[in-house]
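> Sharing a sequence plus its predicted fold:
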Amino acid sequence: MTAGLSPQEELLRRAQIDAERVVALLRMLVALALWGGVILAIDEFTLEAQPYLKTQIIIANVMMGSYFLLGAVSFLAVRAGVFRRWMIWFVATADCGFLILNTWLSLKNTSVPGDMLFLMPAVWLAPLVLAFSVLRFNPRIQAYSVALIVAGLASLCFVVKIPGDVDMLPRIETALAAPPNLIRLFMVFLAGMVLVFAAFRTNALLRVSIAATKEKAYLTRYLPRKLVEDLTAADPEELRNGQLCEAAILFADIRGFTRWAEGRAPEEIGAFITEFRERVEHVTKAHGGVIDKYIGDAAMVLFMDGSVAERGLACGNALLREITLWSELRCEQGYTPVRIGIGLHQGEVLAGVVGTEERLEYTVLGDTVNIASRLQEQCKQAEVDFITSETVLDSAAVQEGWHFLRSEKLRGRVGEIRLYGLSTVPENRC
């Protein structure tokens, strides 16, 4: 995968490069067809009757040989993997230039005026050159080719004039004979085949795009939209390898949920959890967080990139306020109040995709995650609503409102962590 490109951009890049391989083969085929048509159109008698045709054969040999060489070089460059997208502009210009130059030389040599340029078989290469542009999936190159061809052929109408002493009738008859007409038909046929091929390629890319869109929509049902966007834009191999990054991890859990849920109808429990998650999602999104997962009545929220500590603290405080308002509303409606516990810690995590091909999961791993979970578990014992570590407060340069709880060695960790608590929510009683 090319560095700096998303999978979608990489797909388009490969399609454009592969299209140049097809175009290169068509160039060589066209060069041989035009050269063969010129040879078939001229016999010894015609050469004696119209000597200018000898020069026409020389022009045809040089032009067709050059065009064949352009196709061969392009094909080998694509096959060797050295063809770059910027080169498409060069070969597109060469296609248009070949068409215009070949038409001009034919007009000059045959003494046919520019306003009769469509008598020249070479000009019928125009539909094919424009069809080449369709394969490139780049409207700018398409517009560029159209402008170049129209401007070039229009200029020939005014630049090339007929000499007064030339008998035009035999030359027109030669230009409209069966072999030149066969060349014209062959050019139209090739242009049509290129357009058919382009339609197949467009259809294939459209199917891939639709499949990717469906997959993204499916993932969005189960993963946060921001996380889905990051996953679909990243290199799959890099995601599997994982990457170390600085993050703040927030855990929020409903206190006393298990006891509350005992004996209640599944519908009531489901509605309660849905309301809780809606509030968590609203607050998390407002503070630039990503919900990594829900674990029953608990939520795990990630803050990555930028001021993770500040956003984590702000999100935790906002979530406490949101749940307090919800609890008051429930009390007014005659339901039981709600209270949560929040744990927040900051540090290095390993972020990436883990699992088998049948079941892949994007997650973050590391000591930071474990500590954040442990802090949330400490809320009930410490009789506070929000516990964070000194690491977070130092990173955010915040102390006001927080009080030191204790230094504690948490389960599963070597060394002690200084814990700070915040309790802004009074005991909920209806």
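Noted; the coordinates are in hand. Numbering: from 1, shown residues only.

> okay, CA-based contacts and neighbour counts for the rest of this
Noted.

> Buried ones in stretch 377-393, by neighbour count?
For stretch 377-393, burial by neighbour count (16 or more other C-alpha atoms under 10 Å) applies to 377-379, 384-393.

> And stretch 391-408, end to end?
14 Å (C-alpha to C-alpha, to the nearest Å).

> one step back: let me have the buried residues of stretch 377-393 in TSV, extended by distance to Pro127.
Compiled in TSV, the buried residues of stretch 377-393 are given as follows (distance: C-alpha to C-alpha, whole Å):
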residue	distance to Pro127
Glu377	72
Gln378	75
Cys379	74
Val384	76
Asp385	73
Phe386	71
Ile387	71
Thr388	69
Ser389	70
Glu390	71
Thr391	68
Val392	66
Leu393	68
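
> Just the ones in strands from these, please.
Among those, DSSP state E puts 386-389 in strands.

> follow-up on the earlier one: if we only consider the buried residues of stretch 377-393, which is nearest to Met193?
Using C-alpha to C-alpha, Val392 is the member of the buried residues of stretch 377-393 that lies nearest Met193, at 64.5 Å.

> any idea how far that closest one lies from Pro426?
In terms of C-alpha to C-alpha, Val392 sits 24 Å off from Pro426.

> again with Glu237
Distance, Glu237 to Pro426, by C-alpha to C-alpha: 49 Å.

> What are the buried residues along the longest strand seen in the chain?
Secondary structure of the chain per DSSP E: the longest strand is strand 340-355. Within strand 340-355, the residues scored as buried using 16+ other C-alpha under 10 Å are 340-354.

> got it, and stretch 91-106?
91-93, 95-106.

> which strands and helices sit next to the longest strand of the chain?
Packing contacts for strand 340-355, counted by 3 or more C-alpha pairs under 8 Å, 6 or more residues apart in numbering; DSSP states H and E, involve helix 236-241, strand 243-254, helix 308-332, strand 360-365, helix 367-382, strand 386-389, helix 390-396.

> could you redo the ones you listed as a markdown table and give each row distance to Ala19?
Below are those laid out as a markdown table (distance: least, C-alpha to C-alpha, whole Å):
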| stretch | distance to Ala19 |
| --- | --- |
| helix 236-241 | 25 |
| strand 243-254 | 35 |
| helix 308-332 | 45 |
| strand 360-365 | 34 |
| helix 367-382 | 48 |
| strand 386-389 | 57 |
| helix 390-396 | 52 |
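
> Included below, for side-by-side comparison, is a second structure:
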Amino acid sequence: MGFFQPNAHRSEASRSVLARTPVEKLFWESESEAEYTIGWVRITLGLALFASGLLVSSGTAALTEENNLNQLRAAAVITVFAFLALGITSFLLVISRWFRPWMAFVLVTGDAAILGVSLYFALDSIGLGGNWVAAIPTIWAVPLLLAVGALRYRPLVQVWATTATMMAVVGVASVLGFRLFPTGVETPASLGDFGESIGRLFSLPPYLMRAVMLTLMGFTTALAMVRSRRLLMRAVSETARRANLARFLPAEIAPLVGENDVATWRQGRRQQGTILFIDIRGFTAYAEKLDPARLSIFISSFRRRVMRATEAFGGVIDKFIGDGALVVFGIPEPQNDDCARAIACAHRLLALIDQWNIKRGFVPPVRVGIGIHSGEVYYGLVGDDQRLEFTVLGDTVNVAAKIEQATKRFNTALLASETVVMQAQQQRSWIAVCREPLGGRGEHVAIFAYTGTKPTE
């Protein structure tokens, strides 16, 4: 059973990741990538410190006894392997997906501990006091680790990293004390005032300034991380919100619904619009002959053709209704050529259906009915942010639906109201077939059938 426990933990970790919100998941992935990168930095840092340790030991050989020199080299090797081990550990945690947010605090504490131990043994081996800590190459790992820590979007980790690092550096300086020259070495008289200047440079006040500057650097990066995290959260939230809108709204409408526009769109708007209804004739007979998989492919192919024609002429697909669709022209603002574009879209649809029949060899061929009407419509958003729906309502929509249904009675593929024909200025290409009340109202509507030559595709 013991062999399966790691996999069980990993599966549990994977489930916990999937359970996170998109924003939390993004931050988790970002932090994992940051730890992976920082792992490489630790390895590179260890190798760099090893090289610098060799240089320091060779340059101070005249001031260091053989035993202390060996101790210095041993400390350099230990530092290298410590950073290598910490870097590899962070790799393994990320790759195995065992990494948890609290582990970042442990890892940065390890960084501070390694730096402190390395500084202590380097100074102690040479016999220098804590005031020489700025002269040891290892100290320059501090700004490097603080800078690379900004890859995380966790200010608290950065604050703790700064605090732990400064505690390590100050601790080393306090334990070793302040002295200008190595233990057992007299101050050369030839230095004179220069020796006093060096003493002032490596005295307590300058070190306090250095410590303050390093601390401010760490806290400043933490503040930058706070700002970056807020900006990222806003960007992700806005992207998620827009993606959610795109799921439920027409592609042409979603970009128009800004953060402050949802309330306005929910109030709705009345304006002129042109409605096009399209429906497949005899769809029930097709559906009975097709299995679910082929039926899904059939509907998807039909809808792709509706979208192609609609996009070509600037229409907006309000919704697909089974084997039909409702297309609107004049959203968000009505145009003078809305009716003409609706008619052109209808012709394109009929041409695409004809091509589809030839390509697939449907028997019987796919036939559709298209009805077009223009007038006042209401459009807006209904529902909440989790399920917004764009809708077009009004008598114009009802009349357009009745005209589409009338294509069965008149055995034609395309019918339009007199309003549409007149506004498109295409009276010569259409002929009136009837005048009757539609949409449950008393007013009679003249219906026209297309008699002209279809535009060539």
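Received the coordinates, thanks. Note that the coordinates shown come from a computational prediction; the quantities given were computed from them, not determined experimentally.

> most neighbours per residue, which of the helices and strands packed on strand 340-355 of the first structure?
For those, average neighbour numbers computed from mean count of other C-alpha atoms under 10 Å are highest in strand 386-389, which has a mean of 27.

> helices or strands next to that one in the packing?
Checking 3+ C-alpha pairs under 8 Å, 6+ apart, strand 386-389 of the first structure ends up next to strand 340-355, helix 367-382, strand 417-422.

> Go through the ones you listed and name the closest to Ser327 of the first structure.
strand 340-355 (10.3 Å).

> What span of the second structure is that closest one aligned with?
Using TM-score structural alignment, the residues of the second structure aligned to strand 340-355 of the first structure are 368-383.

> Then stretch 79-93 of the first structure?
Residues of the second structure matching stretch 79-93 of the first structure: none, counting by TM-score structural alignment.

> what's the nearest residue to Ala400 of the second structure if we skip its chain neighbours?
His373 (4.9 Å; C-alpha to C-alpha, 6 or more residues apart in numbering).

> Enumerate every residue touching the one you found.
When contacts are counted by C-alpha atoms under 8 Å, 6 or more residues apart in numbering, His373 of the second structure touches 274-276, 396-397, 399-400, 403, 416-417, 419-420.

> Dump these into CSV; add distance to Pro155 of the second structure as well.
Shown next, in CSV, are the contacts of His373 of the second structure (distance: C-alpha to C-alpha, whole Å):
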residue, distance to Pro155 of the second structure
Thr274, 55
Ile275, 55
Leu276, 55
Thr396, 58
Val397, 56
Val399, 61
Ala400, 59
Ile403, 64
Ala416, 64
Ser417, 65
Thr419, 64
Val420, 62
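
> Find me the equivalent region of the helix or strand Phe91 of the second structure falls within in the first structure.
Using DSSP states H and E, Phe91 of the second structure falls within helix 66-95. Counting by TM-score structural alignment, helix 66-95 of the second structure falls onto no part of the first structure.

> Relative to the first structure, what is the average displacement of the biggest helix by length in the second structure?
When the second structure is parsed with DSSP state H, its longest helix is helix 204-248. For helix 204-248 of the second structure, the mean deviation from the first structure after alignment is 4.4 Å (mean C-alpha distance after the TM-score superposition for the first structure).

> between that helix and strand 389-393, how many degrees?
Put simply, helix 204-248 of the second structure runs at 40 degrees to strand 389-393, going by axes from the mean of the first three to the mean of the last three C-alpha atoms, to 10 degrees.

> helices or strands up against helix 204-248 of the second structure?
Under the contact criterion of 3+ C-alpha pairs under 8 Å, 6+ apart, helix 204-248 of the second structure touches helix 22-59, helix 141-148, helix 155-176.

> how does it look with 10 Å?
On a contact count with 3 or more C-alpha pairs under 10 Å, 6 or more residues apart in numbering; DSSP states H and E, helix 204-248 of the second structure meets helix 22-59, helix 141-148, helix 155-176, strand 389-393.

> And for Val150 of the first structure, the neighbour number?
13 (other C-alpha atoms under 10 Å).

> which residue lines up with it in the second structure?
In the second structure, Val150 of the first structure lands on no residue (TM-score structural alignment).

> what about Val150 of the first structure, distance to Gln346 of the first structure?
Counting by C-alpha to C-alpha, the gap from Val150 of the first structure to Gln346 of the first structure is 63 Å.

> pretty sure Val257 of the second structure is touching Asn244, no?
No: when contacts are counted by C-alpha atoms under 10 Å, Val257 of the second structure is not listed as touching Asn244 (11.6 Å).

> Kindly name the residues of the first structure that line up with stretch 156-167 of the second structure.
By TM-score structural alignment, stretch 156-167 of the second structure lines up with nothing in the first structure.

> now that stretch, how far from the chain's geometric center?
Relative to its parent chain, stretch 156-167 of the second structure has a centroid offset of 29 Å by C-alpha atoms, centre = their mean, to the nearest Å.

> same check, this time on stretch 306-318 of the second structure
29 Å.

> for stretch 234-248 of the first structure, same thing?
18 Å.

> Repeat that for stretch 436-450 of the second structure.
Remark: stretch 436-450 of the second structure is offset 51 Å from the chain centroid, using C-alpha atoms, centre = their mean.

> Repeat that for stretch 285-295 of the second structure.
The answer for stretch 285-295 of the second structure is 39 Å, by C-alpha atoms, centre = their mean.

> which residues are in contact with that stretch?
Identification of contacts with stretch 285-295 of the second structure by C-alpha atoms under 10 Å, 6 or more residues apart in numbering yields 280, 296-301, 362-364, 366.

> buried stuff in that stretch?
For stretch 285-295 of the second structure, using 16+ other C-alpha under 10 Å, the buried residues are Tyr286.
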